[in-house]
Structure formats: structure tokens, C-alpha cells
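> kindly generate the corresponding structure for this input.
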Amino acid sequence: MKEEQLLHLLDSMTLEEKIAQLVLLTGEFFDSEERSIGPKQKIGITQDVIDMAGAVYNVFGAEEVVKIQSNYLKKSKKGIPLLILADIIHGYKTVFPIPLGLGSTWNPDLVRKCMEIVADETSASGVQGTFSPMVDLVRDPRWGRVMESTGEDAFLNSVFSAAMVKGFQGERLDTSNRSIASCVKHFAAYGAPEGGREYNTVDMSERRLRQDYLPAYKAAVDSGCEMVMTSFNTVDGVPATGNKWLLRDILKEEWGFEGVVLSDYAATQELILHGVAEDELDAARLAIEAGLDMDMKTSVFANNLLELVNKGTVSESLVDQAALRVLRLKNKLGLFEDPYRGASVEREQVTLLSENNRKMAREAAAQSVVLLKNDKGVLPIQPDKKVALIGPYSDEKMICGMWAIQAEYEAVVTLKEGMKRQTAEASFFHAKGCDILEDYSVLGGMAKYLKTDTNPEEKEVYLSDAMQAAEQSDVIVLALGEHMFQSGEGASRTELSLPEHQLTLLDKLSLLGKPIVLILFTGRPLVLTGLVNKVASIVQAWYPGTETGNALAELLYGKRNFSGKLSISFPHSVGQIPVYYNEFSTGRPLSVSGRSERFVSKYLDAPNAPLFPFGYGLSYTNFEYSDLRLSHPSFSYGDTIQLSVDVTNTGEMSGAEIVQLYIRDVTGSVVRPVKELKGFQKVNIEPGETLTVLFIITEELLRFYTLEMEYKAEPGKFIAMIGTSSDSLLETEFTLLP
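Presented below is the predicted three-dimensional model:
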């Protein structure tokens, strides 16, 4: 449909029809009228609004989508199809690692290809857009949704943000039914709640917001994302969903975003609970004036915008602008020509969990895993070793993360299944050891979905079997972790250790004196300080998805090498949080001598540095960095300089190394971080081979928000650092001339 046709359609619509386009409801509203009575009554919405609603979300499967769309179009006076959206975060039926794991790949091209597969599977099943990527920067792992982020760094998050949007949407939405519309979330700064508590207040300076938290959202907008979801939190004292400065001034005017801005679940109504709206009428006014286009799962727009416009409180032009944005998105998706967008049961059968999709899931899983410790070469496991696989995650299929809501768990490869394919049956022993949790009540309402009735006798058998298996082995592989529902939305935690009974199992096994390979399945960095010296190796697996077992087994047995690096720091203790690599120096830094040992910035009972830093990850081989060199010691605005380093594989196995570039602005008009990631390259190097890795440094790479809040580089001295992690770097200096 051409733009003039779209405008004509808008002109032909009644005010009620335009308002209905701004309503986003769940699939339960589109059941039979008898079954939808409860949901309608709960939010106070009429059947007339449902029959004209703009979008539905979390309806899955081609058959169901086609039925809902067909029934809807039969009632539609204008023939405007429904927009079908869903929470497809990192996989539909084929599930890839959680985003925090994808961040650990440091491989945006791989992640883009993974999201192409997600889009292909999702679109085959009838869904036309996804509430992803989540690009919130996170420096507090107490927040459960850290699992949905790619980490603690603005630069890295921005790279992944762009890659995911391009993966979901392709080059153009309207030329391929294998693409889906992308919705970046949660705008803005949702990843910085006070105390790490879900839905809590966020308060920071505009400079920090612009410097650290906004770049990843802007990267998504610049990459063409079609939707932006508002966050639940406040920004400078104003909830995001009613924040005109955020939605209109920055997003729409400053950044030029022309897509659809939609609320998170019931966030429009929550303006009342926040205390900035008196009632739903007031909430509707605030949200539409702020720049919200679509209201998710409330009747705030549906029941109040008509009155506001009729009274002259709100201009009808605001409703027209929002409705036109929704219609334009539907038009981009080609829904006026094909409201089902190629969805079919036949296409699902060919696409979902295909061999190619599983192959990519295995590759992503393998690259997402991070080797944190490997003493005495315990890994890779040698063929002549007898192995005991023990732990609640040893044969667990729920290893996809909380947000893999459509995962095909029967298709998930467990660690046990993967390892059995790599070793002789006579050399392999297995025991569960214990349940993931002893008290499932900590999961709140999520516990009702789980079997939680293990009796004391079963627990004794689990432990006895574990000790027996361990005694017969040469190496113990111990698969522990937090429960999948202990991370994700609504899963903030004040204690970040493993469950006590899992630690007890570890302690009992360690008394046998045999090397233990600890594999951790988590959705966040845990505090590992008390157990790091009890095990020979630590493998951080996150929740790797459908191909978990195959990917991990190949790594454990040396069929492939580890290459993952942390995209978030691991704290020594909860009291150290937030701890991140690109902090500011203080006036009394710990590293500067000449002051009393006591009166510097430090803890009395813990180091300042994290247990495992950003960018850290081991390999089965070793990489040596040498000959860091600049093409010129200085450069001017408009010019560039080249920074090169030689990286040698000094080990006996080929490996992929992530070469990381950091820069420090030594003196600025405002305090600058001690280092900032400004580039990285993932390179494959053969044993004995030396590779020269080149980075181009531009003035643009040095920009920041100055004292006058201008985004520009200031002349002066800079330190360039290249190395294998944020705390293992070679350094050199250069100058940006006035």
C-alpha cells in the first residue's frame, strides 16, 4: 500500500477506530466470546474495542495465528489486519544461549545469524514482531534480568544491539516473510534499578545516562528497529511511559525515530501507582502527550482517549500520529497484502528445529561458554580417564533460560547425553547428587510449574549414588547452578551464591581428593569466592539452549577450544556490587602510593577488583601479545592513526582469541573512566602462528559528553591498551592535537 493510500485509510477511520489501533492485548482476548469474558472484565474493556484492536501478543503457532487473524478480519470494517507480536528473546523452538551468553561470544556476526534463524522460525509460526533485543546495560547482577542483557559495557552492548536488529529484520521487512519487526527495550536505563530490585527507581545524571545507558538503544534505532518499548522505571523522577523528554525530545526528535513506541505490560496504568497520574484519564493524557503510541494490556487508551479528545484536553492529531505509526508498521510488514505473512503449518514442519538451526545453536552455545579456571590441565578430559558426571544439572533439560517460553524441551540435549557421545560407556558414571533447590518456595508463583516433592529417602539415594560414582572416577564433572526461574524478570536476589545443599555436595566430593570440573548453569554472575579453590576447573555455561550437551561435551573433551570471554564482571562478594571495569578513578585511588594505607578508596575486607574481570576467559592454548605500535604518536581532527599488535599462539592447539582495544582519556573537562572498550576482533590463530591485529583510531572513537554536554573529543593525551582481557593489557600513548 502506498503512503497516500495509507493516509486515505487513516482519514476514513473514526476516532474510535484510530484509538483501537493503539491497543495491544494478549491472545486470551481473542478466544471465543465466552472464554474472553474474564479477561475483558479484568481490565474493563469492551468487545467492540477488541474487534478493532491494533495488535495481539503471545499467540503462537501458524494454525492459531491464522485462525485469530481470519476471525478478526471477518469483523473488521476497514480490513486492517492485526499485528501479531511475541516475547521471542533468544529462540523460538530452537533456543540459543541467553543474551548474557551471547554477549560472551564477542561475535556479533554469529549473533546476527542466530537472530536470523529466530526470525525464520518465528515468522513461520505466524508471529510478525518480537519484543527483542533487550539492550539494557547492567552492572548489578542482583537484578534478575541481567540474563537478558549482553553485559556491562556500552560499546559491546551497542554492537550486539545492532547485530540483533539486523538479524531479526534483515535488510527490508517487506521483501521477506522470513524477517520480523524488532522492538528494542526497555527504554531507558531499566538495567540500573536501585538495589538491583526489579521495577525499582532509577536515578542518575544525564551525562551518565547519555554516555553509558542510551548508546545501545540508539544503535538499535540507527539500525532501523521498528519498535521501542518503554521501561517500568523512572528517569529523572518521571516514569518512562509518561516521560516526554525521553520519548519525544530524545527518541523521536533528537534521534529521528519514526517507528512505534509501545508500553511494557500495564506500564501506562502504573503511572497512577508511581504517583504522577491521578487516575486512568490522567494517565492516558500523560502517555499520549509524552509520545506513547501503543498501550499494552490495559484499557487506559481504549477507555479514555475518546473523552480526552472530545473535551479538547488532548489534540486528535496526537491520536492520528500514533495510529499512522501503527498502520505504517503493518504496511511495512506487507500485512495489507498478506495478513498471515506466509505463516503455515507446512512451513513450520520444515523450519522449526531444522538440522541447520540446531547446528547454529551448537556453534553459539560453544562460543558462549567461558573457561574461568583450569589448573594442572585437568581439561580437556583425556580419553583414558574415568569420568563421573554429577549434579542437578547433569541430566537437566530446563537449561534454556526463563524467557525461552516456546522452547521444545524434549529436543534439548542434556550434558549427560552430550558426554555419553564422547566417551566409552565403561568409563562414564552418572549420578544426580541433589535437586537444584531444596526449598522451591523461593520461586514464588513459578514453583507451581515444577515437580518439587522429592522426599528425604530420595535425597539420601541421590547423595549415596553421587559418592559411589565419584569414587570410581578419575575426574569429577560437577554440574551445579541456580534454578532457571531464579533469574529473569521478577527474580532479583540479595544472595548470589549457589544453594547451600549444592555447596554441601561440592564439599563432600572435594574430600575425595579428585580433580573437580565445576560447570555452572546460571543467568547471572554468582559469587564464587568461597569455592574457587575447591575445584580444579570452572566452566561458566550460562543457559546455553537446545544444543547445550553437545556443545559442552565437545569443549570438555577437547574436540574444540574455548573462546568465550566475560561480558560482565564477577564480584568477590555482594557487598562489592556494583563492580565493573570502566570505573572512574577517585582522588585517592588504591594504586597511587604516598598516602596512608588506610585512607585510600578500598574495602577493609575485600579487594577492589572483581574475582573475574570483564573480557576474561581462558583457552586450551596460550596467546602472547607483543610489539604494540602506533603509526604516528599524534593526529588531528579528521585524521586517523593505526594501532597494531602481534599476537602469537604459543600453545599446541589452534584457538580463537578476542583481541580487545581499550582507551583512556587522561585528562578531560569531566572525569573519564580508567579505560573504555573501543574495539575488538575475534581471530583464529594456529599453533606457532603470529598474527598482526590492526585497529584504526579516529577522533569519533574518542568522543564523550563534555562539561557543556557536547558530544565531542577534547584534545590531549590518551592511553591505548590492547590485550586479552580488561586487566591484562599492553599500553602506549598518543595525542589528539587541537
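> alpha carbons only for contacts and neighbour counts from here, please
OK.
> pretty sure residue 372 is in a helix, no?
No - assigned with DSSP: H, G, I helix; E, B strand; the rest coil, residue 372 falls outside any helix and is strand.
> count the neighbours of it for me.
19 (other C-alpha atoms under 10 Å).
> with the one 10 residues further on instead?
Neighbours of residue 382 under the rule other C-alpha under 10 Å: 15.
> one more: residue 343?
Residues near residue 343, counting by other C-alpha under 10 Å: 25.
> state the distance from it to residue 329.
18 Å (C-alpha to C-alpha, to the nearest Å).
> and residue 415, by the same measure?
Going from residue 415 to residue 329 by C-alpha to C-alpha gives 42 Å.
> the more surrounded of the two?
Taking neighbours as other C-alpha under 10 Å, residue 415 and residue 329 compare with residue 415 leading, 24 against 20.
> in contact with the closest residue to that one other than its chain neighbours, which residues?
Residue nearest to residue 415 in three dimensions, not counting chain neighbours: residue 549, with 3.9 Å by C-alpha to C-alpha, 6 or more residues apart in numbering. By C-alpha atoms under 8 Å, 6 or more residues apart in numbering, residue 549 lies in contact with 413-419.
> ok, and for the helix or strand hosting residue 625, which residues are buried?
In this assignment (DSSP states H and E), residue 625 forms part of strand 623-630. By neighbour count on 16 or more other C-alpha atoms under 10 Å, the buried set for strand 623-630 is 623, 625-626, 628-630.
> which residue packs closest to residue 525, ignoring adjacent ones?
Closest to residue 525 by C-alpha to C-alpha, 6+ apart is residue 570, at 5.4 Å.
> residue 354 versus residue 347, what's the distance?
11 Å.
> for residue 44, same thing?
43 Å.
> residue 495 too?
As judged by C-alpha to C-alpha, residue 495 and residue 354 stand 40 Å apart.
> residue 642 contacts residue 697, correct?
Yes - between residue 642 and residue 697 there is a contact at 6.1 Å, judged by C-alpha atoms under 8 Å.
> the two: which is more packed in?
Applying other C-alpha under 10 Å to residue 642 and residue 697 shows that residue 697 carries more neighbours, namely 19 against 14.
> to check against the first, give me the structure of this:
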Amino acid sequence: MTQDASRPSRRAWLMGAGATLAWVASPARALLAQAAAAPLPDEVESLVARMTVEEKAGQLTLMAAAWAGGAATALNPAGAGASFEGQLRDVRRGRLTGVFNGNGAVMAQRMQRAAMTQSRLKIPLLFAADIIHGFRTVFPVPLAEAASFDPELARRTARAAGAEAAASGIDWTFAPMVDIARDARWGRGVEGAGEDVLLGRLMAAARVRGFQGENGLADPRAVAACAKHFVAYGAGEGGLDYNSVDVSERTLREVYFPPFEAALAAGAPTVMASFNEISGVPATANDWLLTDVLRREWGFGGLVVSDYTGDEELIAHGLAADAREATRLAFLAGVDMSMQSGFYLKHLPDLVAKGEVPAARLDEAVRRVLALKVTLGLFDDPFRRIDPARERAEVRTPATLALAREAGARSIVLLKNEEQLLPLPRAGKRIALIGPFVSGQHDLIGPWNVYGTDADATDLATAVRSMVADAAQVSVTPGSAILAPLPGGIAAAEAAARAADVVVLAVGEAQDMSGEAQSRSAVVVPEPQLALARAVATTGTPLVVLLRTGRALALDDAVLGARAVAVTWFLGSQDGPAIADMLFGRVAPSARLPVSFPRATGQSPYYYAHKSTGRPNPPGPLQPFKAHYREFEQSALFPFGHGLTYGDVVYSDLSLSSDRLAPGDALTVRATVMNRGHHPADEVVQLYVHDVAASVTRPIRELKAFQRVTLSPGERKTVSFTLRRDDLLFVGRDLKRMVEPGAFRLWVAPSAEAEGVNGSFMLG
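Sure thing, here's the model as predicted:
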């Protein structure tokens, strides 16, 4: 790396061991080590030579199943004129590589039989689906599960979801979504792991490992993962879905690339291109992203698929004049497979015939598709995942439902708990369940689930009544609808609250208010529900608020005034039982916020790892001509990493093994945590650092590690972290990862904005 003359004292240091360390620590290194794809078996390679150009284009064409499953028709319609018989004809003619979001094993069996007995080349079909947070057993939405701060839990739920999907004939899931999301207005943040790069990397890798299992992709219980959406989809201007993205290459490399690198290093064999443009070039036709970075720099040898009609949308973007040009641009940029538009089937043969697309590029893409099918074991046994009997026996089992309940309880974030109102006793209290989300089979499983249903999920009222000693002591009053008042609703809710010893008020978003195409201009609890909250609060009955949401919310005083507030997200098949477990102390709350809750919508995008600017407001009152809004300081209402447990945890006794981190050494950071409360505590201890002065300005804090610690009442434990130089890498002025000597601050704390215990060290 070249020396920057403007900063010789720092940049000149990056040489020798420092440069080597940066290279070894780069996730790209792991990818390049496995970059060379194994050659196809001879019998499969021979198919490439035997295929017509039309059949090759067919291998690159994926369509929504005309015989769709569950909610697939609404989420990803097959298109006008599509029919199951028509798709069978395309299979026989070699015009289709597979379908997605189909209707289970019987459908897959009929289609695969047509491919293997009636097509010319007998190439097996590939069956894909959106298995985002569960199949028939629905687990917490990914953002909720990220709140667990437990990658192993994410691996376990992905493993269960993958096994269920495979039992239904599915080979490939369009998950995990690994987009970093820092704007609460963007609805699709519900599918990811939130705002932090480290947590995003860990969850991405865990979910890939979970979907794919431990025995290779040929295992009948494994499904291939697809890291999506490449890249920076979550950075759309104004938090608007599909919107333009204009970020620096440094931001791409520091924030948006790392979760993809982690997913690929964990073995994801496919990547999905994102809808958005980046600096004027849509990702679906961005050869710098798909070829220069993904292929050449990272050495990725797998398959790149478009998102739903992503190639077609190049026309609306204004990049392509027509369908033919859109096909050429997407294919030459590096998109191997077209999803849903049908453009590749229609236009690739002519583009190849006229020399506008090299035949070698066509064969390259076909080999990638065939390689995926080989890896999945489909050439050995095309029906290995297609078994109606197994489909009936291996979904929604007691084990998967128990896991859903565990994951749900461990995803709930307790924001406040004044006077230890929670946990509630199971007997001796009259409980008023109030709000549009306390009962009924609706808004339980969350957005983007194709095969699970709310009808199969358990609501809060059912769970609470089953857990208390006397179900007659529990009243249920909706009070309002989600977006509109109910006639007499508030009066009924006030009466129920006055008759109760405690109110549990469930308010927030409907599940169709989060997810794709559900950006919100105001990230607030809808006004009819706030009116309900204000009315209930005036009764004076102790109030617990449960927030149903798929995003961070800016909270009104009607909610903030409650004695206890918990974020319950959308928890899936066991939504009600998981919440009841937390309410009554069967499970202590242990989750932490994976996204910062802003003070107001206008503060969005807000994330903890922001820059200080040249005019930060010093501690204390707001000062003029400093970087803050007129109304409040530049901090979160509830920051990333925040969450309470039923204990009372305090931090003390920070110690560092040295005040200097030298080349080749490691720095041990220790702190003591103690539970002063009367309940067991489950604490997530977090380590943050700040590079005080660098050649590129650094965030005010960055999460570097975290540990979960369980503490009995009165118990204290020492938590130990190890920091190495590669933990302090950043993207330098030459856009390469590097480290520099200098001063660093660190915090061992319960959130990104808590002081905890803090100190400093020198990197030398």
C-alpha cells in the first residue's frame, strides 16, 4: 500500500506485518481459498455440449410456481396466463430450470417426474422457496431473532426450517437476508439482523450453516442458502423500498459487504442481486459489484440469481431501452439466472446468435446452475427431497414447536420495568388484556412467511389463560382496531382496566405494515391505539405495554409512561406462549435491541455507530451550533444493545492486561458484573471500542464482542474479552483494510450508549 504524504506519521506505519495482518484477517481471504469450483462430473459436463442454446437459456430461467403454496400467490404471483399444465410443457421442452414457492411435495413430484421421463436431456428441476423465518413451523421474524444476540439459536431455527422445507421437496431457500438496515422507515429491515455489522456477520453465517446443515448439501434434510440482497438494499434514500442508493465505496466495504462475505465464507453457494441502484447503476446490471468484487476479488464461484423481475426492472430504472437490452446488460454484468421475467428464455438465444453475448458466458452460467444441482444431489436422486409421507411426518413436530417457543421468548426485549412490575404472579391478580393484538389468529407470524399461517399459531389470550391459576381472572378487551377506533372500544377498555389489578396492553403494527414495500413515513404506533393507551393510562391501573412491531419505533408518552414496556415483535407459531413465558417469569427476558429506537421519525436514519462530526454536543445541555436537532440530543430513545432482565446488573472493576497492544499480541479486557436483584439475570455484556484519531474518521463506538452471562441473585462473575489488532481493522483511504497505531477508548457496557465501565489503551 502506498504512503499518504498528508499523514506520514500514521500511514507510513502500515507495512510489513501490519499489511500481512490486514490481508489474513480479511473475510475475502477465506473465500479465495475455496474459490476454485470443482469440475462437473463427466456425465453432467456432457450435457452442456448436447444442449441447444434454447435449452441452455431454459436452465437459466426460474419462474414462480403456477401451482402455488400458501401465501405465495399474493407475495410472488406466477403472472398472467401462467398455468401448471403450461409449466409442465416448459419442463418437457427444457425451457425451465425450476420453480419457486410451489405447493409442496405432490406438486414437485409431478414436475420432477415430467423432467426425468419426458424431457430430452433429463436434467432435474430445482425447487426453491422463500423460507425466511420458518416453514410450517414459524419462528420469530429475523429481526426479532437477532435480538437474542445468540447466533447459535439462529442456526438452530434455520436448521429446523431447512429440514421442514426439504421435507416438502424444497432444495433452495432465498435466505438469509443479510442487508444492514439503519433506517427504521424501511419495512424490509424485519428480514435482517438490524444495524450492526458484527451482529449482522454472525447471524448471516449462523443462518447459512443452519439452512445447509452439517452433512453437505446432498443431505436430504439440507437446503442451499442464498445471501441477499447484493448489495446495500437497506440504504435506500428516505428509507423507501426499491429506492436509489448512493453511498461511498468505503461504506460499502465497511458496512454492507461484510455480512455477505461472512455468508459466503460459511458456504452459501448462491447470491441474489438487489433491486436498488448504487451510484447510478442498478445492482442487477452492475458488473463492478457482480464481477469485479464478487467474482474476481472475493473469488465467488457460485450462482448469482436476479431478484423477482430484477432484470426487467432495468427498463423502468432507465438503464435499458427494452427487454432485449435489459437481458444483455444483466447477463453480461454477472446475473446467471433470471427470476420470473422470462427475459433470458426469450432473448438470450438471439443475443448469442448475433454475437452480442459470448457463447462462453452462456456456458459458464449453465455450468453454475448444473453445479448447484450436482451439489444438492439432484443428479444422483432427483426425488431425494420429494416425499409426501415425509412431508406429512416432519413438519410442525413437538420439537419444532418447542424450539419456536424458546426462540420467541428469547427474542423479547424488555425496555423498562419500573418497580419490578414484571414478572406477574400466576395467581391472585385480575389481569386485563387490552388492545388489538391480545387475541385472535392474526398478526402472529409476521410478514414474509409463505407456508405458515396465523390460524396455526397461538395468541396471547389463549396462552395467558392457560398459564394463570384462574382463567376467569383474565378479561379480554380489544379497545380499538389497528388503524381505526372501535365504537365503544375505549369506554370498554377503561372499564376493564379499572376492574383489574394490572393491564397488559398490546399495541403496535399489523404484520402487513412491515416487510417488502412497507416503508412508513412515520414509525409510530397508530393514533387510534395511542388514544386507547392514553385512556387506559388515566385509570391508574399498573400498565404493561407489549409492542408488536417489525421495526424500531418512535414511542409516544402514552406508551413510555407505562411502568413496563417490552418489544414482542412477531414471534411466529408460538407467539402467545412465548410472551406469556416472559410475562409470568417462566423465562427471564434476555434479548437486546438489534436496532436503535429513535426519539422521533425525523431522526431516522439513526444508528449507534455514527460519526461525531466536527461539532458534537458536549455532555450536558444542548448547545447552539452543535450537531443535534432543536428538540433533543443526538442519541437514541432506546439504543442498540439495550434490554433489561428481571435482575439488577451492575458493572465494575474494569482491567486491561496492558495499556498497549503491540504487534502480534492480544489485549485481555476484564470486567465484573453483579446481580443485585432478587431474580436471576441473563445479561448480554458488550465490548465497544472507538479509534480516537485515524486517517479516516471512525464511528463513536463499534461493537467488537459480546457474551451472555447468567447470574443468580447476589452472584458476580468476571467477563473476559480478547482484542487483537485485526479486530481494529478499518477501510483506509486506499479502500483496503488496514490498522494504525494510536489511542483507543473501550467500554464494557450493557448497550451502545451506556457508560458501563470504560478505559483506554494504545495500539502500537
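> if we can go back for a sec, average gap between the strand holding residue 625 of structure 1 and structure 2?
On superposition with structure 2, the mean distance recorded for strand 623-630 of structure 1 (mean C-alpha distance after the TM-score superposition for structure 1) is 1.3 Å.
> once aligned to structure 2, how far is the helix or strand just after that strand on average?
Downstream of strand 623-630 of structure 1, the next assigned helix or strand under DSSP H and E is strand 634-635. With the two structures superposed, strand 634-635 of structure 1 lies on average 1.8 Å from its match in structure 2, counting by mean C-alpha distance after the TM-score superposition for structure 1.
> matching residues in structure 2 for strand 634-635 of structure 1?
Mapping strand 634-635 of structure 1 onto structure 2 (TM-score structural alignment) gives residues 660-661.
> picking up where we left off before, from the contacts of residue 549 of structure 1, which single one is nearest residue 4 of structure 1?
Distance to residue 4 of structure 1 across the contacts of residue 549 of structure 1 (C-alpha to C-alpha) is lowest for residue 413, with 51.9 Å.
> what's the separation between the aligned partner of residue 61 of structure 2 in structure 1 and residue 240 of structure 1?
With TM-score structural alignment as the matching criterion, the partner of residue 61 of structure 2 in structure 1 is residue 23. For residue 23 of structure 1, the distance to residue 240 of structure 1 (C-alpha to C-alpha) stands at 18 Å.
> neighbour count: those two, which is higher?
Ranked by neighbour count (other C-alpha under 10 Å), residue 23 of structure 1 and residue 240 place residue 240 first, with 30 against 26.
> that one maps to what in structure 2?
Per TM-score structural alignment, residue 240 of structure 1 is aligned with residue 283.
> next one: residue 327 of structure 1
Matched by TM-score structural alignment, residue 327 of structure 1 corresponds to residue 370 in structure 2.
> what's near enough to touch its match?
Contact partners of residue 370 of structure 2, counting by C-alpha under 8 Å, 6+ apart, are 40, 44.
> quick revisit: I'd say the residue nearest to residue 525 of structure 1 and residue 613 touch.
Yes - applying C-alpha under 8 Å as the test, residue 570 of structure 1 and residue 613 come out as touching, 6.4 Å apart.
> of the two, which one has the most company?
For residue 570 of structure 1 versus residue 613, neighbours defined as other C-alpha under 10 Å are more numerous around residue 570 (25 against 22).
> follow-up on the earlier one: now the residue nearest to residue 525 of structure 1: how far from residue 284 of structure 1?
Distance, residue 570 of structure 1 to residue 284 of structure 1, by C-alpha to C-alpha: 42 Å.
> show me the strands in the stretch 501-650 of structure 2, by range?
Ranges of strands within the stretch 501-650 of structure 2 are 502-508, 543-548, 564-567, 649-656, based on DSSP state E, counting those that start in this stretch.
> coming back round to it: residue 327 of structure 2 versus the match of residue 327 of structure 1, what's the distance?
In terms of C-alpha to C-alpha, residue 370 of structure 2 sits 21 Å off from residue 327 of structure 2.
> next: residue 457 of structure 2.
Relative to residue 327 of structure 2, residue 457 of structure 2 is positioned 43 Å away (C-alpha to C-alpha).
> the two: which is more packed in?
More crowded of residue 457 of structure 2 and residue 327, by other C-alpha under 10 Å: residue 327, with 28 against 24.
> isn't the more buried one up against residue 350?
No - contact criterion C-alpha under 8 Å: residue 327 of structure 2 and residue 350 do not qualify, at 10.8 Å.
> still on that earlier bit, using the three-state scheme, assign the match of residue 327 of structure 1.
The three-state assignment at residue 370 of structure 2 reads helix, by three-state DSSP.
> which non-adjacent residue is nearest the counterpart of residue 302 of structure 2 in structure 1?
Residue 302 of structure 2 maps onto residue 259 in structure 1 when the alignment is built from TM-score structural alignment. Excluding the flanking residues, the one nearest residue 259 of structure 1 by C-alpha to C-alpha, 6+ apart is residue 226, at 4.9 Å.
> what's the neighbour count on the counterpart of that neighbour in structure 2?
Alignment note (TM-score structural alignment): residue 226 of structure 1 maps to residue 269 of structure 2. Residues near residue 269 of structure 2, counting by other C-alpha under 10 Å, number 25.
> and residue 269 of structure 2, how far is that from residue 252 of structure 2?
21 Å.
> equivalent analysis for residue 420 of structure 2, please.
43 Å.
> wasn't residue 28 of structure 1 part of a helix?
Yes - with three-state DSSP as the criterion, residue 28 of structure 1 is located in a helix.
> shouldn't it be in contact with residue 40?
No - with contacts counted by C-alpha under 8 Å, residue 28 of structure 1 stays clear of residue 40, the gap being 9.2 Å.
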